[in-house]
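Asks: Below is the sequence, then the predicted model.
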Amino acid sequence: MTETINRRNFLTKGAVGGAATVAATALAAPAVAQELPSIKWRLTSGFPNNLDTIYGGATVMAETLSKITDGKFQIQVFQAGELVPGPQAIDAVKANTVEIAHTCGYYFTGKDPTFAIGSTIPFGLNGRQQNAWLYHGGGNEAYNEFLSAYGVVGIPGGATGAQMGGWFRKEIKGVADLKGVKMRIAGVAGEVMSRLGVVPQQLPGGDIYPALERGTIDAAEWIGPYDDERLGFYQIAPNYYYPAYWEGGLTIHFFINKAQYEGLPPAYKAALDAACKAANINMQALYDVKNTAAIRSLVGKGVKLRPLPRDVMDAAYKTTFELYAEYSAKHPAWAKIYPGWKKFRDESFEWFRVAEYSYDSYMYSAQASGK
């Protein structure tokens, strides 16, 4: 009898103790969460909000981050020019005028062409190769070492895939037809095209249509069918060329004030990284869906799809790598990153030719033949 009572007491005490442990654990979890600070940042986008897919990369990131942190880490998104003019985004982040920007590195090549190598450069990587280099090929580390001199940390946060080569009023039959053409084209690509006779103009997305309409420019490149149709370029320049040899796989970055980033708790850094990855994947997927419908729509409106002539591509390729050699001689940061990037590019191309290219080539030709 005594043994039975003792056993019952033990079980009762054990049950109470177990319940207390569970209760303590349940109470501890919110207590730990409450230790994380409430943070509010402001983000300046490099894009107007009517370009919902590329601008939307920032909102996808901000909404994801808020949900992961139960609303404790908030980022308010402002469209280009609302807080800071687009060309001043990096300076604003460095000065902590805003904590974060969402824009393209190649917009800042006037400071140093190395800004472009983290986003995209002519005859570079495609979208998958770009992610591979940035995430697992040393690209993020190399790019952030460069960015540290500007007080900034970069995290990939958007992708477009291979872009279109732009809209031209007149047909381009060869390199000679490029001479004197005033074209909206940014970054390193503008320098390459200038050496082929083009007069490059760097304009924000929202200013391109008025410039085409007024005749201030003769041609323009932006992204691809979905955005280009929304911007109405086809109404003025009916010749639509492909591909953009200068943007085989653009990455848009979140550029973050370095001190602000380093001051984040580790949990918030992990949450921010996850949210940026979500934005990166989501943007590429959206463009792949939207461009598929938009290219059919544009052709239905009478747009003339044309490949860039082979002599233009060949001349641009030669000019591009001559320019890269010049950059290596003049810009120490470029010289430090470029050899590793070029090695990764060449070896990645060797692999992609084996399975990916062979598969794609057969499937596209089979589908095009009606099989």
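Replies: Nice, thanks for sending it over.
Asks: from here on, contacts and neighbour counts on C-alpha atoms
Replies: Noted.
Asks: where exactly do the helices run in the chain?
Replies: 2-35, 52-68, 89-94, 114-117, 127-136, 139-147, 187-195, 205-214, 225-231, 258-262, 266-300, 310-330, 332-354, 356-368 (DSSP state H).
Asks: any chance of those in CSV, with mean neighbour count too?
Replies: Putting these into CSV (neighbours: other Cα atoms under 10 Å) gives the following:
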stretch, mean neighbour count
helix 2-35, 11
helix 52-68, 21
helix 89-94, 23
helix 114-117, 24
helix 127-136, 18
helix 139-147, 19
helix 187-195, 21
helix 205-214, 16
helix 225-231, 19
helix 258-262, 16
helix 266-300, 17
helix 310-330, 15
helix 332-354, 15
helix 356-368, 11
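Asks: now the nearest residue to His253 once chain neighbours are set aside: how far from Ser38?
Replies: Distances taken as Cα to Cα, 6 or more residues apart in numbering place Pro156 nearest to His253, at 4.5 Å, with adjacent residues excluded. The span separating Pro156 from Ser38 equals 24 Å under the rule Cα to Cα, to the nearest Å.
Asks: how about the nearest residue to Asp228, chain neighbours excluded?
Replies: Beyond its immediate neighbours in the sequence, the residue positioned closest to Asp228 (Cα to Cα, 6+ apart) is Trp222, lying 6.7 Å away.
Asks: again with Thr53
Replies: Taking Cα to Cα, 6+ apart, and ignoring the residues beside it in sequence, Thr53 has Met283 as its nearest neighbour in space, at 6.4 Å.
Asks: I'd guessed the one you found sits against Ile54; true?
Replies: Yes: at 6.9 Å, Met283 and Ile54 qualify as touching, with contact defined as Cα atoms under 8 Å.
Asks: got any residues that touch both of those two?
Replies: Gly158 (Cα atoms under 8 Å, 6 or more residues apart in numbering).
Asks: if we can go back for a sec, what's the burial count for the residue nearest to Asp228?
Replies: Residues near Trp222, counting by other Cα atoms under 10 Å, number 22.
Asks: adding another structure so you can compare the two:
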Amino acid sequence: MERRSFLKTGALAAAATAVAAPAIAQSQPQVKWRLTSSFPKSLDTIFGTAQQFAKYVSDATDGQFEIQVFAPGEIVPGLQALDAVSSGTVECAHSPTYYYIGKDPTLGLGTGIPFGLNARQQHSWWYFGGGEQIVNGVLDRFNAYSIPCGNSGTQMGGFFRNELKGVDDLKGLKFRIGGMGGAVLSKLGVVPTQIAPGDVYPALERGSIDAAEFVGPYDDEKLGFIRVAKYYYYPGWWEGGAMLHLIIGKEAWAKLPKPYQAIVQHACEAANNWMLAKYDYVNPGGLRRLVAQGAQLRAFPLPVMEAALKAAEEYYAETGAKSPDFKKGYDSMVAFRGENLLWWQIAELSYDSFMNRLKAR
């Protein structure tokens, strides 16, 4: 082909593409959804994930599909997000499914359980290990459908007013902790309370709780825990890779055109990657600043970790005996974990261990 002919053809193709893109967008209906988040606006990463998701959807549809994001309390409280979706009050919510284990314990597996999976493993189990079918099978009873939309990575163990020296120090401890971590710790004498993120600091300041966990250094700094508690524990063994979800009403999802459904799924995946990458970037600086402000870093004592693991296994056996769905999901996750940790030990763990030694040197 002659150069002039090629340039002419290429220019025409480019022009056609430029015209076609808006035309395709205009051929799709205009859709407006409302999204209620379980997280306050002050937490720019975790609340921002819902905003990023909404932006991706709008950009991909040339503004034809708009999702307005609301903070807790603007429509419903943060812990009532699933109820708002189930009733049709909103089309969707951004929330961890483990907030709703009171409805069905299987929903805890959607976010992650104590001594469960890390972020990448949780993602893999959801899409390839059967997690999606198990958790969404339960959510279907609540008129909802979920898609992963964010992950925090491994979390911190939280801020404590007093130092933990052993298992006995857990007895009577009033601890803000969500999901199954609270149920496990209650076996060791902890008094767990599930408080929405925006209410945690006042409770810790008043002394109505003795300790609080949330996500990691970046958010913990914003929430101001260091001002009322100084002992900062790690790791958050109850959230090795906490997955968040876009929880969508079944009717709203069914009415959505297939192209829009595909866009939502891809936007969730993009938002999922954005959140994990953002936390990996901001948490190191947050940790340094907290230590500079007086945070006393402490690893959970090994006896506490071992006692918590034993309590967790007892809890899972008891829960599985009452809930076939949970047992099915837990057995699936354990089988996946056993196989995956074998690979992780050979590749990821050995590489990370070497690189940490290199850093220390």
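Replies: Alright, I've got the coordinates. Source: prediction; values computed, not measured.
Asks: what's the TM-score here?
Replies: The TM-score (TM-score structural alignment, normalised by the length of structure 2) is 0.93; 351 aligned residues with a Cα RMSD of 1.9 Å.
Asks: next one: stretch 344-357 of structure 2 to chain centre, how far?
Replies: Relative to the chain's own centre, stretch 344-357 of structure 2 is displaced by 25 Å; criterion: Cα atoms, centre = their mean, to the nearest Å.
Asks: residues in structure 1 aligned with that stretch?
Replies: Equivalent residues of stretch 344-357 of structure 2 are located at 352-365 in structure 1, counting by TM-score structural alignment.
Asks: Who are the contact partners of Gln235 of structure 1?
Replies: Under the criterion of Cα under 8 Å, 6+ apart, the contact list for Gln235 of structure 1 is empty.
Asks: Give the equivalent position in structure 2 for it.
Replies: In structure 2, the position corresponding to Gln235 of structure 1 is occupied by Arg227, as judged by TM-score structural alignment.
Asks: now do Gly205 of structure 1
Replies: Pairing criterion TM-score structural alignment: the partner of Gly205 of structure 1 within structure 2 is identified as Pro197.
Asks: list the contacts for its match?
Replies: Applying Cα under 8 Å, 6+ apart, we find Pro197 of structure 2 in contact with 39-40, 214.
Asks: And Gly137 of structure 1, by the same measure?
Replies: Counted by Cα under 8 Å, 6+ apart, Gly137 of structure 1 has contacts Phe344.
Asks: what does Leu185 of structure 2 give?
Replies: Counted by Cα under 8 Å, 6+ apart, Leu185 of structure 2 has contacts 191-192, 308, 311.
Asks: ok, the counterpart of it in structure 1 to Pro113 of structure 1 distance?
Replies: If you follow Leu185 of structure 2 across to structure 1 using TM-score structural alignment, you land on Met193. Applying Cα to Cα, the value for Met193 of structure 1 to Pro113 of structure 1 is 15 Å.
Asks: now do Ser38 of structure 1
Replies: Counting by Cα to Cα, the gap from Ser38 of structure 1 to Pro113 of structure 1 is 37 Å.
Asks: Neighbour count for those two, which is higher?
Replies: When neighbours are counted by other Cα under 10 Å, Pro113 comes out ahead of the other of Ser38 of structure 1 and Pro113, with 20 against 11.
Asks: May I ask you to confirm that the more buried one is in contact with Pro332?
Replies: No: using Cα under 8 Å, Pro113 of structure 1 makes no contact with Pro332, being 10.5 Å away.
Asks: Format the contacts of Pro197 of structure 2 as TSV; extra columns: distance to Leu170 of structure 2.
Replies: Compiled in TSV, the contacts of Pro197 of structure 2 are given as follows (distance: Cα to Cα, whole Å):
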residue	distance to Leu170 of structure 2
Phe39	28
Pro40	29
Phe214	18
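Asks: For the residue nearest the centre of structure 1, give me its contacts.
Replies: Averaging the C-alpha coordinates of structure 1 gives a centre point, and the residue nearest to it by Cα atoms, centre = their mean is Ile252 (1.9 Å). Neighbour list for Ile252 of structure 1: 102-105, 119, 156-159 [criterion: Cα under 8 Å, 6+ apart].
Asks: Buried ones only from those residues, please, as a PyMOL command.
Replies: Isolation of the buried members of those (16 or more other Cα atoms under 10 Å) is achieved in PyMOL through the command below:
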select buried, resi 102+103+104+105+119+156+157+158+159
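Asks: so how far is Val135 of structure 2 from whatever residue of structure 2 lines up with Ala329 of structure 1?
Replies: Under the alignment (TM-score structural alignment), Ala329 of structure 1 pairs with Ala321 of structure 2. Distance, Ala321 of structure 2 to Val135 of structure 2, using Cα to Cα: 18 Å.
Asks: can you check Gln26 of structure 2 too?
Replies: As defined by Cα to Cα, Gln26 of structure 2 lies at a distance of 36 Å from Val135 of structure 2.
Asks: cool, and Ser87 of structure 2?
Replies: Counting by Cα to Cα - Ser87 of structure 2 and Val135 of structure 2 are separated by 19 Å.
Asks: what do you get for Phe214 of structure 2?
Replies: The span separating Phe214 of structure 2 from Val135 of structure 2 equals 23 Å under the rule Cα to Cα.
Asks: go on, Ala119 of structure 2?
Replies: Between Ala119 of structure 2 and Val135 of structure 2 the distance, using Cα to Cα, works out to 17 Å.
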